[in-house]
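[1] Any chance you could fold what I've pasted below:
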Amino acid sequence: MTALAHTSSYYAASANPVTLQPSLSESIQADVCIIGAGYTGLSTAIHLLESGLSVVVLEAARIGFGASGRNGGQIVNSFSRDIDSFERSLGKDKARIFGQMAFEGGRIIRRLVKDYQINCSLKDGGVFAALNTKQMHHLEQQKALWERHGHVGWLELLDKDAITKVVATDVYQGGLLDKSGGHFHPLNLALGEAQAVLKLGGQIYEDSAVLDIKQGDPAVVNTASGQVTAKFVVVAGNAYLSNLLPELQAKSMPCGTQVITTEPLDSDVAKRLLPQDYCVEDCNYLLDYFRLSADNRLIYGGGVVYGARDPANIEAIIRPKMLKTFPELAKVKIDYAWTGNFLLTLSRLPQMGRIGTNIYYSQGCSGHGITYTHLAGKILSEVINQHASRFDAFAQLPHYPFPGGHVLRVPFSAIGAWYYSLRDKLGV
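    The predicted model follows:
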């Protein structure tokens, strides 16, 4: 793989045509330098540019190269840990601000798609599917929780009969439909957001890996062939940040998830499998998720590889999961299989903060990043524009290093995941 090549995914194969951006080869200045051209970086850039600041985005590989161009493409509200986790740890009063933000990311995505005419096959409707009575009870509580925080009129509980009219399988006991959920082509969303950055006057440099950040006022961000001097820096590399800022490594761990995509299905088969064309994710700790593409392929993902190693045979991991849900696809060919990394935190809550006086970061979406990253971009633009209340709410969340340190965090996390997966299977 060259420095500029996307992974061999369905998304890369079906991406909208775009012009590659140049590599940085000079010394330039900007109000804000953003490291990473994924959703966090692009959302931050758009919101900053809309506020009148000058922005440079540096991307080590290609726009949307990481999780933003490889994910399941599902709009799922709230955070990896739901609002009740904030209530338990912070109290209901302090948690209220997180409840107010829990449904904003999806609205930001739809606003950007509309305002900048982004062609990303956006469709409405997402379903949480329960595999047992315990999970169905959890969805009943989730509906009440979300409605208590203002998400009213969007949710519908589905019993066993109702969910079979949404997903043609007998494995689910029920579900929860979120009409404000949805799905889209994730790489095309990132590419469209990058075009919005350029239209607003921002600069994006691809194949421009950052080698170091010299703190100061202003800060200086160096690449192999150039540098950016900026009043503020936003670090948005997430699981692909590597060792750029060691202080961000100890409290997070890259993890891989796998996705497969079938050959195009006959339209009648696609309509039978997912009659409403909603996206679906189950309620397991290590969850599965799936949806139809714009050309009637089934995109099915799941599984976690702690430490972000690439499995030798992705299809062998995910295809059995797909067939358990849809046995009739036994003879269907898999055209694409790939892996992508997300960044896990011990609390499974995102990390947002500041290093020194003018270096900001957001990371650790813990597998729930599509809506959060877009929200994070708006919040980071707010704090740079001296509106810090929402940034401060995230920055004050406590975060802890993984047990066992850098060496043992992978096996310890895998043991924990095995325990929760066993509970899912037993329905306890």
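[2] CA only for contacts and neighbour counts going forward, please
    Noted.
[3] Can you list the buried residues in stretch 283-292?
    283-284, 288-292 (16 or more other C-alpha atoms under 10 Å).
[4] got the contact list for that stretch?
    The contact list for stretch 283-292 (C-alpha atoms under 8 Å, 6 or more residues apart in numbering) reads 72, 128-131, 135, 183, 270, 274, 277-282, 298-304, 321, 417, 420-421, 424.
[5] tell me which element residue 318 is part of?
    Using DSSP states H and E, the element containing residue 318 is helix 314-325.
[6] now what about that helix, what contacts it?
    169-171, 258-260, 288, 300-303, 329-330, 334, 337-339.
[7] please give me the structure for this one as well, since I'd like to look at both together:
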Amino acid sequence: MNLRETAMVQHSWYEASVQREPDDPPMQGSIEADVCVIGAGYSGLSAALELRQRGFSVVVLEAERVGWGASGRNGGQVLVGFAKDEPVVRQLGAADARRAWDISVDGVHLLHQRVAQYDIPCDLVKGYLHVATSTRKADDLDDWAASLQKDFGYHAIRAIPRAEVPGWISSPRYVGAAHDALSGHVHPLKYCLGLARAARAAGVQIHAHSRVKRIERGANPVVHTDQGQVRCRFVVAAGNAWLGDLLPKVTARIMPVRSFIVATEPLPESLVAHLIRHRCAVCDTNFMIDYFRFSADNRMLFGGRISNGKADPQALIPQMQHRLGEVFEPLARARIEYAWGGFVDVSMNRAPDFGRVDENFYYLQGFSGHGVALTGIAGQMVADAIAGQASRFDLFSRLKHFPYPGGAAMHGTWLRLGVWYHQLREMV
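    From the prediction side, this is the model:
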């Protein structure tokens, strides 16, 4: 782990609030397995768990330790759907877009099922609020909620009448809202560690501190680390923003974008109940989003402020506290006790990017901020595909993706242009 990434994770409330088991041992020597999975986050662990249930032997290689990347640092929002619905509908057509949407809903149900089946204590709460900061955006939000009901048959969401919005969220910033009764939030690291325990119990071999250096492709791939190798029949690349140069043509289609979260001191229960009804997770509909929720111990977890530069979470605390105070004036002076960040793997069209580089080499990436639930069902789909039932996986692999022009050197430029463009649109 380099110094910049140490700064991104070392002041995480998620890490401070869990008791980790000792790290899995590094990969050493030569191992044979049916499947080698790269990455011990949600998608990799989900694929490994599902593959074991289908009778495959599985080895998971993790460069750091379980849940070190986005799976252990994200906002914890458990969401149906995708970061952007339009490219899914446009490319797949109405009927197959409805199938894809239903699969995303299945992803939320799968998370709920796993929490119960494997007894994962991850502070699961149902209820999600989409909120709008202007009348125009509130109208758009109402239309979107109506279209989900009409076009996708998703009736867990409803637009909240404008006069009732203050009863759901006590902030003058928001003039419109929609409530999703199925989506919600979890403690993301607790959930990831629970998946890892379930995978180990099922017979999955997990090796931490085992960064993959190269992959020999072919009928029988060989995956190499510094200290060993895995000989296998199938490979699943589930490293998202951390695959580096292993699959350059694939990873060129995502931009790693940094997002930041702060956690306040524990707050009075009466204030928590007053600010957000039913402890829902909340996200606004702006391009530069604010997303937030209360933790089980009554901390406000407040996220936003995207970057792909060298920003230090500690240096951003004043900005984040100012934004928090703009949303909830009573929290303007709440003490910030933790600040951390991580990468979101954003595809150009913000649709998920699942596919194959060979018939026996699969990848999962491009969750674009909707990964807590979608990663789980993606892992199940890739396991089905390896087992010979590829219809759901192939549905998503039809989505076309293109590399960001100019490669990684231009990521900062594209991000700034995107921010400026959407800020101008939001001023209109």
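[8] wait, what's in contact with residue 178 of the first structure?
    Listed by C-alpha under 8 Å, 6+ apart, the contact partners of residue 178 of the first structure are 125-127, 154-156.
[9] now with 6 Å?
    125-126, 154-155 (C-alpha atoms under 6 Å, 6 or more residues apart in numbering).
[10] Which strands or helices does the lengthiest helix in the second structure pack on?
    Longest helix in the second structure, counting residues (DSSP state H): helix 86-117. On a contact count with 3 or more C-alpha pairs under 6 Å, 6 or more residues apart in numbering; DSSP states H and E, helix 86-117 of the second structure meets helix 371-386.
[11] Any idea how far the helix it packs on is from the middle of the chain?
    How far helix 371-386 of the second structure lies from its chain's middle: 13 Å, per C-alpha atoms, centre = their mean, to the nearest Å.
[12] again with stretch 102-117 of the second structure
    Its chain's C-alpha centre and that of stretch 102-117 of the second structure lie 15 Å apart, by C-alpha atoms, centre = their mean.
[13] swap in stretch 231-248 of the second structure?
    Centroid displacement of stretch 231-248 of the second structure relative to its chain, using C-alpha atoms, centre = their mean, is 18 Å.
[14] before we move on, what about stretch 346-359 of the second structure?
    With C-alpha atoms, centre = their mean, you get 15 Å for stretch 346-359 of the second structure.
[15] What residues in the first structure pair up with that stretch?
    Counting by TM-score structural alignment, stretch 346-359 of the second structure lines up with residues 344-357 of the first structure.
[16] what about that stretch, start to end distance?
    Start-to-end span of stretch 344-357 of the first structure (C-alpha to C-alpha, to the nearest Å) is 26 Å.
[17] just stretch 296-312 of the first structure next, same as before
    27 Å.
[18] Please report the distance of the counterpart of residue 145 of the second structure in the first structure from residue 84 of the first structure.
    In the first structure, the residue paired with residue 145 of the second structure is residue 143, using TM-score structural alignment. Distance, residue 143 of the first structure to residue 84 of the first structure, using C-alpha to C-alpha: 12 Å.
[19] helix, strand or coil for residue 33 of the first structure?
    Look at residue 33 of the first structure: counting by DSSP: H, G, I helix; E, B strand; the rest coil, its state is strand.
[20] What does it correspond to in the second structure?
    By TM-score structural alignment, residue 33 of the first structure lines up with residue 36 in the second structure.
[21] same check, this time on residue 281 of the first structure
    Checking TM-score structural alignment: residue 281 of the first structure goes with residue 283.
[22] Contacts made by the helix or strand hosting that match with the rest, please.
    If you go by DSSP H and E, residue 283 of the second structure is part of strand 281-284. With contact meaning C-alpha under 6 Å, 6+ apart, strand 281-284 of the second structure is reached by 128-132, 184, 290-293.
[23] let's see it at 7 Å
    With contact meaning C-alpha atoms under 7 Å, 6 or more residues apart in numbering, strand 281-284 of the second structure is reached by 77, 127-132, 184-185, 289-293.
[24] now stretch 124-142 of the second structure
    Identification of contacts with stretch 124-142 of the second structure by C-alpha under 7 Å, 6+ apart yields 159, 173-186, 280-285.
[25] From one end of it to the other, what's the distance?
    Taking C-alpha to C-alpha, stretch 124-142 of the second structure runs 27 Å from one end to the other.
[26] For residue 356 of the second structure, give its distance to residue 256 of the second structure.
    Distance from residue 356 of the second structure to residue 256 of the second structure, counting by C-alpha to C-alpha: 21 Å.
[27] Name the residue in these two with the higher neighbour count.
    Between residue 356 of the second structure and residue 256, residue 256 has the larger neighbour count (other C-alpha atoms under 10 Å), namely 21 against 18.
[28] I'd assumed residue 347 was in contact with the more buried one.
    No. In this structure, residue 256 of the second structure is not within contact of residue 347 by C-alpha atoms under 7 Å, at 8.9 Å.
[29] in the stretch 101-250 of the first structure, which spans are strands?
    Using DSSP state E, counting those that start in this stretch, the strands of the stretch 101-250 of the first structure run over 123-130, 155-158, 174-183, 203-205, 210-214, 219-223, 227-235.
[30] Tell me which of those lies nearest to residue 4 of the first structure.
    When these are compared by C-alpha to C-alpha, strand 203-205 sits nearest residue 4 of the first structure, at 11.5 Å.
[31] Output the residue interval of the second structure matched by the closest one.
    Aligning strand 203-205 of the first structure against the second structure (TM-score structural alignment) gives residues 205-207.
[32] So what's the gap between the matching stretch and the chain middle?
    Offset of stretch 205-207 of the second structure from its chain centre (C-alpha atoms, centre = their mean): 22 Å.
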